[in-house]
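K.L.:
I'll drop the sequence and a predicted model, then ask my questions.
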Amino acid sequence: MLSEVGLELPVRGVLPAVVAALGDAGAGVLVAPPGTGKTTLAPLAVADRVDGRVLVAQPRRVAARAAAHRMADLLGERVGGRIGYAVRGERRVGPDTRVEVVTTGLLVRRLHHDPELSGVGAVLLDECHERQLDADLALAFTVEARAALRPDLWLLAMSATPETDRFAALLGGDGAPAPVVSAQAALHPVERIWAPPPRAVTPDPTRVAPALLDHVAATVRRALAERDGDVLVFLPGAGEIAGVAGRLADLRDRVTVLPLHGRMRGADQDAALRRPSRPDGSEPGWEAADRRRVVLATAVAESSLTVPGVRVVVDAGLARVPRMDLSRGLGALVTVPVSRAAATQRAGRAGREAPGYVYRCWSEATHQRLPAQPEPEIATADLTGFALQLAAWGRPDGTGLALPDPPPTAAMTVARDTLAGLGAVDDDGRITGRGRAIAAAGAHPRLARALLDGAPRVGADRAAEVVALLAEEGVVGPGDDLPAAWRRLRAGIDAGATARWRAEVRRLRAALPAGTTPGQPTGTTPGQPTGTTPGQPTGTTPGQPGAGHRRTGQPGAGRTAGAAGRARGEDRPAGGTGVGEHLPDDLAAGLLVGLAYPERLARARRAGGGSYLMAGGTAAELAPGSGLAGSAWLAVAVADRRPGAPTARVRSAAPVDEATAREVAGPLLIRERETAWSNGDVVAREVVRLGAIELTERPLARPDPERVATALLTGLRQEGLGLLGWTPAAHALRARLAFCRQALGGQWPEVDDEALLAAAPQWLGPELAAARRRADLGRVDVTSALRRLVPWSLAGRLDELAPERLTVPSGSRVRVDYSDPAAPVLAVKLQETFGWPVAPRIADGRVPVLLHLLSPAGRPVAVTADLASFWRTGYPQVRGELRGRYPRHPWPEDPTTAAPTRHATPRRR
């Protein structure tokens, strides 16, 4: 076949070496930069030498179709002859097909169906460096199938990056890497032009700033004015493509502006991928050949595709990648800066046919800070479908497979939990019969579950229509109202989106098991819709009941949606086939979304508002002006949350009612008896929840005393020991115990707040058992309770070691102040200490008491722990200052021999 092609491209010279390597080793790696012809010439060379069909796997549908058309054109044939292709929802092959281009997702499905790949002589994995999930699986499964079942199968990994050691090792056998063959790049230089915006644009992962789109459009105008040839513009998504196209609308009288992304119809993609061959422009849909073109493309144009006529690339510098918020179960496509490797790939589009130019909408300094390579999808994406594929292959954890990178543990745990909740895998992670049915649907496991379980409820056609709408996010259109988008597609307002949607509906409808109730409701057309990328799901599990919660029942499904309909007077006509098929469309859509994402069922926080709480525990907001505002319940299909934002933003949802929510999220429906500390007191109630959403509650007349005690302990730890009734005696005892701990060591209990709260069950046990509410804590005898902390062997010595009062020489019993455990204080009038040669000591004589000696008026005149020294040096000064002020009180010259007194000399009459 290659001999029939006269096209000379750089890869052609190394193809004999590629075929020889495959013949010798059975596997190999071809490294060929963009524009060298590997995608179109290598399959033809391999087909010349191998028996059986050559499968070429491409990560993207656009690239698969384009590669097949390109090879067929080189052979002067139409697609469907010796060159064919198969993508989701479309296959063009025939009995003479020798080369079939498929998406990596279809290759994975074929391997599940026929691991031997009967009739296939070679598999070529193109653009394997892009590291999409399906590409990783296709590589791993093909390597294992070749080793175990088909040693004669040729396997070639083709990459545009020279970092091939990893792939060579994965494809090699007996410890030796597979041979690597490299081709040189096409010799067309590309000049880089740095064109950052005049003012910095703040990055936002959920949206592209209009200011940046303005700048991209202005850069396109600059490129058209400064350079010749067609312009290829890289933007992150279809929305941005539409935005820039609108900004260039005034150029359409002299420039053809064409979009190129994966959500378009094949015919529309062809318009961007081929220059018109008729200069008069008479062929439908093609512009005149002499007009310049501006092709606005997503990352689908980075590799494997040659957009003819392009001499200039304008790169916005952004890429859209999947991200999974594991903690909230929210997955979304986010916008990130492009990697340096991807920027190089994009720039190469300008030099495929001649020297070119690339305008980069960022600075050279910013370029140096970009990541070197894009993150592999396995590191950031939702892995639920990936985990199901592994389970279906018989390797639930992927161990032993030739995966370029192992899946992250946390993401795989969430994925397996999700699959277990769907009944797709057993406790060991092995696939179940239901799991195989889900996998056979060819959609994300959550969407497959909605299809299989929703068809009997709402009818097979409506189930396929809504699931196709969820799978093909690109057909939804503007706004967050999913049923409104459904109605627009039925009406065929957007022909391109409707065609894709209908194709996917037909595929999903055919995937339903035979005998599924047709359920054709009024107003629908059989076999509509389509789907591209499975919606991003969540793998969260609702929070388990914490301390103080008791689960007393798990009702499973509540009232059925049909019952809800009858409650609204929507009786089913005689002869109907099922309760759900006569639900209104809005409620049917909500039911299906709820089946796919039960943890995203959401109830309004207040009537008529746009703020919601999802069953998974995440708060969510509708956009201002949303038509869904005021809905009491929503089934959220798509939501995302900006980093650091307290709530998620609802992007797509359908209204539901509580009965439907209870039905579709049965496993999340729990009835609990809950006794907890709430709003400053014990609250005991029976509550029914749907995940984090509280549905009903009623007070418990006789709560469990143990749980009441636990709640009271929680209250003490939250609000502090001040909840207890602390008398002066209790405070004094606590201080004495703290002194003993300080002076005598660890045999005495700690009585600081932290220690008392930690030991509360021990010293407050009987009081907590008797208490029922906050007020009861204020009546606790804290003094008696604290004594429980003192070991029995020490309890009798407390008054000896830390006496509450000390007898002074005058005979008075004065209270000791233990507020400072390191220095207990005795405040006593000076005249009452006459005759005391030294200060008293406590704690078995280890600690001297700090004397606060007071004047007759009770004011401190001296502080000392060394009374003997005070009598010698301090007292004479005090005597001289005070005896004139207090003449009725004794001030002897020798206080150590004077009689102590607590009385003054009586006045003379």
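P.N.:
All right, it came through fine.
K.L.:
drop to CA atoms for contacts and neighbour counts, all remaining ones
P.N.:
Fine.
K.L.:
how close does the most centrally placed residue in the chain get to T498?
P.N.:
Compute the mean C-alpha point of the chain, and by CA atoms, centre = their mean the closest residue is D325, 0.5 Å away. Here the distance between D325 and T498 works out to 31 Å (CA to CA, to the nearest Å).
K.L.:
circling back to that earlier point, how many other residues sit next to the nearest residue to the residue nearest to the centre of the chain once chain neighbours are set aside?
P.N.:
In space, and not counting its chain neighbours, D325 is closest to G331: 5.9 Å by CA to CA, 6 or more residues apart in numbering. Residues near G331, counting by other CA atoms under 10 Å, number 23.
K.L.:
ok, second structure coming up, stack it against the first:
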Amino acid sequence: MSTLPIADLLPAIEQALLHHTQLILQAPPGAGKSTLLPLELVRRERVAGRIILLEPRRLAARNIAAYLAAQLGEKVGERIGLRVRGESRVSGKTRLEIVTEGVLTRMLQQDPELSGVDLLIFDEFHERSLHADTALAFALESQQALRDDLRILVMSATLDGLPLERLLSEAVVLRSEGRSHPVECFYRPWSRQQRLEPQLGAVVLEALANHTGSALVFLPGQGEIERLAEWLRERVGPEVDIAPLYGRLDIRAQQAAIAPAPAGRRKLVLTTNVAETSLTIEGITLVIDSGLERRAQFDVRSGVTRLETPQIARASAVQRAGRAGRLGPGVCYRLWSAEQQDRLDEQSPPDLLTQELTGLMLEAAQWGSRVEALPLLDTPPAGALAQAQRLLTSLGALKGEQQLTPHGQAMARLGTAPRLAHLLLRAAELEAEGLSGIVADACYLVALLEEDLRGSERLGVLFQRRCGALHGQARRWFERLGARPGEAHGQWLGLLCALAWPDRIGRLRSGSRYQLSGGVSADLVEDHPVTGAPALVAVNLGQNERGSRIFVAEPVELGELERLLPELIGEREHFAWDEQADRVRAERQRTLGELVLGSEPLSALSDEQKGRCLLDGVRGKGLHCLPWDEASEGLLARLRCAAEWLPEHPWPQVSDEALLAGLEQWLLPNVLGMTRLEQLKRVDLVAALRALLPWPLPSVLDEQLPVYFTAPTGTRVRIRYVPGQAPAIPVRIQEMFGQASTPRVAQGKVALLVELLSPAQRPLQITADLAAFWAGSYEQVKKEMKGRYPRHYWPDNPLEAMPTRLTKKRMEQG
């Protein structure tokens, strides 16, 4: 191990830790930052107190702990300790604890000073897990307020795109260049119009045939791994062992995948990005990279976290390829083109920007802070924070501005997802109220739900099948609730799921579509065993381009929920517009979220309530249902033109969208007490629109964009205003004689388009420049019109002629 690249940097690291409390270390995979560095700190006793090493993945944490303990000739639990979810191996001798899965966050919550801990190491920070971001934020606040001697070391394979030096402003930055061996890359783009596995399998066979050594094949998820393994088993030679490797695999199978291939054999490890960093698999000289990863993306609108399969970032591609060059020169096959490689994003987006933030908000509230006030590398999305606050408030965990309730404090102490914590605590209360066996069902259910549920099943069937294997995990929840372990029968599953997902209680609409209490609708996947159930809870939701889809569900009786979980039931007065009857409908509704369980009519409505319901009808039908006439349409056009031509004034927004959105401001006062659309005929739209204008805009509008133009003869002509076009006036040519300049509006900024008409009111010429017309085109017009209208006045010099509305005879008589 002393030959690892990080060895050369150890003296500088030790000096930095001796004189500084913040250190940033960049070192590529294989440099020894996860193994040699913490091992030497323990061996040399360079740190007085305990060291906590945070690993983002359980698989890496277990293997690093086992490896380091073996280097010391010890078992895990002595100087090298391990704490992951459901497993703790530490003792009084432990100097280095390797932790993951939010364990460090729990340690900080329980003891913000981290008594006895001198150094926190954040490994593989470039992966930007939500747990790592949260723990680092808490650690920095602890360092600033409570432990100015606490040392923090953040390690990353790359610092590109990570503003760590801004967050850790006092940090010393050290870099290890590493000594990885050269890796030759070949590009084999795959067609997305065909299945991935056969195309990837063909590249695997090519790599095995042309090169020696074992291979590491990167795929996005378990499903692809299993399908590729099945495809390859009939096609690889007998000397090749196929070994899947992913997070849900049991520990024994994971260890078998990581172990070196026996002498004379080759190993083909099919893995997710769990093997991208922190794991070294001996004998790997080949990497075949699909270029894909499974990534969670939270949709705020639907409240659904969907799994996407995007292209990996450039940093991931470099790290994956580097696995082939750990022990010697290697080869990497990439299932994309060299041009695509140049266009890859630098880094994958962090969990903080893509995942549900309910857990983070609960942690922050327990910490005594708002999420927005935490020292985080990125600003969390406002929509995701708002959704998290709504959910935690509905679960009774928060009140006001992210303030923790006693129930919320109990939820936070349980150390599981907020929904599941609420489920456990309410189960304990319901058991005390007489629901026998519900705590046992809850503890086993939470143990099951903490797994990654796959497939399309009824939860109850999955529960009965897996229950026997969940004793150990369930016992942990019995202990945390202070309850005696019992046998689970699964009779309360629907009710328990409703507690965890009050926003996913669904009522059948038609076929396989359910309306969910959260306000969205979702379809059961095809041939789901729960199809046809009158009501259910959607436990596992997905999403595609067609909408939300339900994979795992459990039937539930709405009447039972209403009887046993009264906190889920609400009451509201609902005023709406009845489209069929074209009138106001008002009722008192009994609701479960957005589901209406029952209603009764309301009769005593105020005039304002009636008017607001009528506005709903206007919104549904559109502005065209209002009694528009020439005057109101003209005023609306003038207002829109005024905003365009006189922007220095604060004109109100009067687009169709703005008017519909603001009906309460301008239309409501004029429809109070109305209940039918036909009554809208009485509304004075001109007065309603003018009421939007603050002083002195009414007079500005009338002066600068007048309704009429007065011709030299005294004739008043309505100006035609159209937004985006020049205003126009139709006027007989004789009435404009002597008019040298073109009339203008809007402080003289906008010329009127003059539509000159014949004596018979037919168009002759359209001009925005009267002087040019008189000097040019008029002569030709005069020749044509003089013979057609001989009784009318056609002067040779129109600029010196008197304007008139009369014929020549009447002019002579006049």
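P.N.:
Received it, and whenever you're ready, just let me know what you need. Owing to the predicted nature of the structure, the values given are computational and were not obtained by experimental measurement.
K.L.:
TM between them?
P.N.:
After superposition, the two chains reach a TM-score (TM-score structural alignment, normalised by the length of structure 2) of 0.77; 719 aligned residues with a CA RMSD of 4.6 Å.
K.L.:
follow-up on the earlier one: give me the aligned partner of the residue nearest to the centre of structure 1 over in structure 2.
P.N.:
Counting by TM-score structural alignment, D325 of structure 1 lines up with D299 in structure 2.
K.L.:
tell me the contacts of P406 of structure 2?
P.N.:
Applying CA atoms under 8 Å, 6 or more residues apart in numbering to P406 of structure 2 gives the contacts A397.
K.L.:
which SS class is the residue nearest to D325 of structure 1?
P.N.:
Recorded secondary structure, G331 of structure 1: strand (DSSP: H, G, I helix; E, B strand; the rest coil).
K.L.:
So it is in contact with P322, correct?
P.N.:
Yes. Here G331 of structure 1 lies in contact with P322, judged by CA atoms under 8 Å, at a distance of 7.2 Å.
K.L.:
Name the residues contacting each of those two.
P.N.:
Common neighbours of G331 of structure 1 and P322 (criterion: CA under 8 Å, 6+ apart): 381-382.
K.L.:
so stretch 255-269 of structure 1 aligns onto which residues of structure 2?
P.N.:
Against structure 2, stretch 255-269 of structure 1 falls on residues 240-254 (TM-score structural alignment).
K.L.:
How far does the matching stretch stretch from one end to the other?
P.N.:
So stretch 240-254 of structure 2: terminal residues 17 Å apart, CA to CA.
K.L.:
and it, how far from the chain's centre?
P.N.:
Put simply, stretch 240-254 of structure 2 sits 32 Å off its chain's centre (CA atoms, centre = their mean, to the nearest Å).
K.L.:
Could you do stretch 406-422 of structure 1 as well?
P.N.:
13 Å.
K.L.:
Contacts for it next, please.
P.N.:
Here stretch 406-422 of structure 1 makes contact (CA under 8 Å, 6+ apart) with 326, 378-379, 382-385, 387-388, 398, 425-427, 429, 445-446, 449, 538-541.
K.L.:
So which of the residues you listed are in helices?
P.N.:
Counting by DSSP state H, those place 384-385, 387-388, 445-446, 449 in helices.
K.L.:
Just send the residues you listed back as CSV, with distance to T897 of structure 1 and neighbour count too.
P.N.:
As requested, these are exported to CSV (distance: CA to CA, whole Å; neighbours: other CA atoms under 10 Å):
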residue, distance to T897 of structure 1, neighbour count
T384, 93, 24
G385, 97, 23
A387, 95, 28
L388, 97, 27
P445, 98, 28
R446, 97, 25
R449, 100, 26
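K.L.:
Those residues: which two are farthest apart?
P.N.:
Distance extremes for these: the farthest pair is A387 and R449 at 15.2 Å, using CA to CA.
K.L.:
is it true that P29 of structure 2 touches T277?
P.N.:
Yes. P29 of structure 2 is in contact with T277 according to CA under 8 Å; the separation is 6.2 Å.
K.L.:
Return every residue with contacts to both of the two.
P.N.:
The contact sets of P29 of structure 2 and T277 overlap at Q319 (CA under 8 Å, 6+ apart).
K.L.:
Which of those two has more residues huddled nearby?
P.N.:
Set P29 of structure 2 next to T277 and count neighbours by other CA under 10 Å: P29 wins out with 27 against 23.
K.L.:
For the more buried one, which residues are in contact?
P.N.:
Here P29 of structure 2 is in contact with 157, 277-278, 319, 322-323 (CA under 8 Å, 6+ apart).
K.L.:
redo that, cut-off 7 Å
P.N.:
157, 277, 319 (CA atoms under 7 Å, 6 or more residues apart in numbering).
K.L.:
So the last one versus A373 of structure 2, what's the distance?
P.N.:
Q319 of structure 2 sits 33 Å away from A373 of structure 2 when distances are taken as CA to CA.
K.L.:
out of these two, which sits in the busier spot?
P.N.:
Q319 (18 against 10).
K.L.:
Translate the more buried one into the numbering of structure 1.
P.N.:
Aligned by TM-score structural alignment, Q319 of structure 2 pairs with Q345 of structure 1.
K.L.:
Name the nearest residue to that match, ignoring sequence neighbours.
P.N.:
Of all residues not flanking Q345 of structure 1 in the chain, E302 sits nearest, at 5.8 Å (CA to CA, 6+ apart).
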